[in-house]
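Novice: sharing a sequence plus its predicted fold:
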Amino acid sequence: PQTPLPVDCAIPLKAAGAGPVVLTLPQMYGARVYFVRDDTLSFYLNPGPALVEPAFATSTDANYARTWSFCEFTFNPDQLYANISYVDLVTALPIGLTLTGTQTHTVAPLPDGAVDRIAADLTAQAARDGQPWDKLVIRSGDGKVLRVISPQNLMAPFFDRPDQMPFRDLWTSYIDQVWEKYRSTDLSIDLQGV
């Protein structure tokens, strides 16, 4: 059974435009910093113990209906590395990054309204082709877009049931066309000296 994390590790931020919150962090490797809007995230420990992080695509997760996101980073004697790009999701909580020093480097967040536009486009695509693109959009109880997940996350629960897997026939027509073309046409691959 999972137990709640016994410490409050939240760091409240100021309102937008109110100035930065300055933190001194210890060296860490492969860490995550989580952000949540107007709420607190719940973290748990499982027997092991191991930290149970919020799950963005699991409807039974305590944090599912919250507007949250994270960034990954490493801070050690050799580097400061941060990753705010996402493979598995985009969220309604835009995160940007600015590194200042002898030069300033900035990674901008998604523009305002981007997640809502992505959600609308996916819903429209589902209506056009009958694939479950709209199921990639996770909404709050009042219909607000919280995040958009990758197709992989919708498909994962069906790996043991491929005949029921979402998107299972998405590429069938295209694959058949490619197969038909190269059934009678040579395909040459240049390995560039490898």
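Specialist: Looks like it came in fine. Numbering: from 1, shown residues only.
Novice: hey, let's count contacts and neighbours off CA atoms from now on
Specialist: Fine.
Novice: top helix in the protein by residue count?
Specialist: Ranked by residue count under DSSP state H, the longest helix found in the chain is helix 114-129.
Novice: helices and strands around that one, which ones?
Specialist: If contacts are counted by 3 or more CA pairs under 8 Å, 6 or more residues apart in numbering; DSSP states H and E, helix 114-129 sits against strand 145-149.
Novice: repeat the analysis, applying 10 Å as the threshold.
Specialist: strand 89-91, strand 137-139, strand 145-149 (3 or more CA pairs under 10 Å, 6 or more residues apart in numbering; DSSP states H and E).
Novice: in JSON lines: these, plus distance to Ala120 and mean neighbour count.
Specialist: Shown next, in JSON lines, are the helices and strands packed on helix 114-129 (distance: least, CA to CA, whole Å; neighbours: other CA atoms under 10 Å):
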{"stretch": "strand 89-91", "distance to Ala120": "14", "mean neighbour count": "20"}
{"stretch": "strand 137-139", "distance to Ala120": "9", "mean neighbour count": "21"}
{"stretch": "strand 145-149", "distance to Ala120": "10", "mean neighbour count": "24"}
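Novice: which one of those strands lies closest to Ala50?
Specialist: Closest to Ala50 of the helices and strands packed on helix 114-129, according to CA to CA: strand 89-91, at 23.5 Å.
Novice: following element in sequence after the closest one, please.
Specialist: Scanning forward in sequence from strand 89-91 by DSSP states H and E, the next helix or strand is strand 97-99.
Novice: and that following strand, what does it pack onto?
Specialist: For strand 97-99, the packing partners by 3+ CA pairs under 10 Å, 6+ apart are strand 80-83, strand 105-107.
Novice: comparison target below:
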Amino acid sequence: MGFELQYPLFLSFFLALLPFFTIAQTYRNISLGSSLTAQEDNSSWASAFGHFAFGFRKIGQDGFLLAIWFNQIPERTIVWSANGGNLAPKGSKVELTSDGFLALNDPTGKVIWNTSSAGCGVAYAAMLDSGNFVLVGQDSRPLWKSFDQPTDTILPGQVINQPGKLISRYSKTNYSSGRFQFALQD
């Protein structure tokens, strides 16, 4: 009698936890050696459910911004950008190199921006549905996170540590530093 009562209870408990197991793995790995090129079609890597995307957004006539944006709304609002708002020319490439660096190169191969704090031990990258782009180590721990390098937006679940800051962009189409900032001081 005890076994008959425990079996449905165990099954109910397992079924109740099932959604948590599926939520925990909501990302797609981006392999070492993968790259995106700044073209007219705004190439990108989307998160598993498509809420966010990481890649190139065309800004103005000739420039591209390496950025993260809301991917499921028509406005495609940018929430993070690399390289201090300096636009990359058409044909620039962002690559997760075989040695684990995320590097943005101009069309001639000159490095414009990279994640110099990462590299050693990176196994893959992932665009998470939280809006966080991460470089992940062999031990499955993040070695670099876009959340640790905020630009002008903070997202739910994002933490700004001291002495972090948010700096407004100059204008709607100019992502360089604007007049306003929010800073956490020591």
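Specialist: Ah, there it is. Predicted model, so just to flag it, every value in this text is computed and none were measured.
Novice: fetch the TM-score of the aligned pair.
Specialist: Laid over one another, the chains give 0.29 as their TM-score (TM-score structural alignment, normalised by the length of structure 2), with 99 aligned residues with a CA RMSD of 5.8 Å.
Novice: report the angle between the longest helix of structure 1 and strand 145-149.
Specialist: 60 degrees (axes from the mean of the first three to the mean of the last three CA atoms, to 10 degrees).
Novice: flag every buried residue along helix 114-129 of structure 1.
Specialist: 115-116, 118-119, 122-123 (16 or more other CA atoms under 10 Å).
Novice: what is whichever strand or helix holds Leu45 of structure 1 packed up against?
Specialist: Using DSSP H and E, the element containing Leu45 of structure 1 is strand 44-46. Judged by 3+ CA pairs under 10 Å, 6+ apart, the packing partners of strand 44-46 of structure 1 are strand 3-4, strand 50-52.
Novice: can you add mean neighbour count and distance to Arg128 of structure 1 and give the ones you listed back as JSON lines?
Specialist: Converted to JSON lines, those look like this (neighbours: other CA atoms under 10 Å; distance: least, CA to CA, whole Å):
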{"stretch": "strand 3-4", "mean neighbour count": "12", "distance to Arg128 of structure 1": "44"}
{"stretch": "strand 50-52", "mean neighbour count": "13", "distance to Arg128 of structure 1": "38"}
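Novice: quick one: secondary structure of Asn153 of structure 1?
Specialist: Following DSSP: H, G, I helix; E, B strand; the rest coil, Asn153 of structure 1 is assigned to helix.
Novice: about what we covered before: which one of the buried residues of helix 114-129 of structure 1 sits closest to Asn83 of structure 1?
Specialist: Nearest member of the buried residues of helix 114-129 of structure 1 to Asn83 of structure 1, counting by CA to CA, is Val115, at 18.8 Å.
Novice: so how far is Lys145 of structure 2 from Ile23 of structure 2?
Specialist: As for Ile23 of structure 2, its distance to Lys145 of structure 2 is 20 Å (criterion: CA to CA, to the nearest Å).
Novice: Ala50 of structure 1 contacts Tyr44, correct?
Specialist: Yes: counting by CA atoms under 10 Å, Tyr44 is a contact partner of Ala50 of structure 1 at 8.3 Å.
Novice: show me the contacts for Val137 of structure 1.
Specialist: 57, 89-90, 115-116, 118-120, 122-123, 144-150 (CA atoms under 10 Å, 6 or more residues apart in numbering).
Novice: cool, Ser44 of structure 2 as well?
Specialist: Ser44 of structure 2 neighbours (CA under 10 Å, 6+ apart): 35-38, 52-57, 66-68, 71.
Novice: out of those residues, who's the most crowded?
Specialist: Phe56 (30 neighbours; other CA atoms under 10 Å).
Novice: check which helix or strand that residue maps to.
Specialist: Phe56 of structure 2 belongs to strand 52-59, assigned by DSSP H and E.
Novice: what does Glu72 of structure 1 give?
Specialist: Applying DSSP H and E, one finds Glu72 of structure 1 within strand 68-75.
Novice: specify the angle between that strand and strand 145-149 in degrees.
Specialist: Going by the same axes, to 10 degrees, strand 68-75 of structure 1 makes 60 degrees with strand 145-149.
Novice: what packs against strand 68-75 of structure 1?
Specialist: Other elements packing on strand 68-75 of structure 1 under the criterion 3+ CA pairs under 10 Å, 6+ apart are strand 28-36, strand 80-83, strand 89-91, strand 145-149.
Novice: turn these into CSV, columns for distance to Val137 of structure 1.
Specialist: Listed next are these as CSV, based on distance: least, CA to CA, whole Å:
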stretch, distance to Val137 of structure 1
strand 28-36, 18
strand 80-83, 23
strand 89-91, 10
strand 145-149, 5
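Novice: of the ones you listed, which is nearest Phe70 of structure 1?
Specialist: strand 28-36 (4.1 Å).
Novice: elements contacting the closest one?
Specialist: Using 3+ CA pairs under 10 Å, 6+ apart, strand 28-36 of structure 1 sits against strand 68-75, strand 80-83.
Novice: show me what counts as buried in the first one.
Specialist: The reference is to strand 68-75 of structure 1. 68-75.
Novice: could those residues go into a markdown table alongside distance to Arg139 of structure 1?
Specialist: Below are the buried residues of strand 68-75 of structure 1 laid out as a markdown table (distance: CA to CA, whole Å):
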| residue | distance to Arg139 of structure 1 |
| --- | --- |
| Trp68 | 12 |
| Ser69 | 14 |
| Phe70 | 18 |
| Cys71 | 21 |
| Glu72 | 24 |
| Phe73 | 28 |
| Thr74 | 31 |
| Phe75 | 34 |
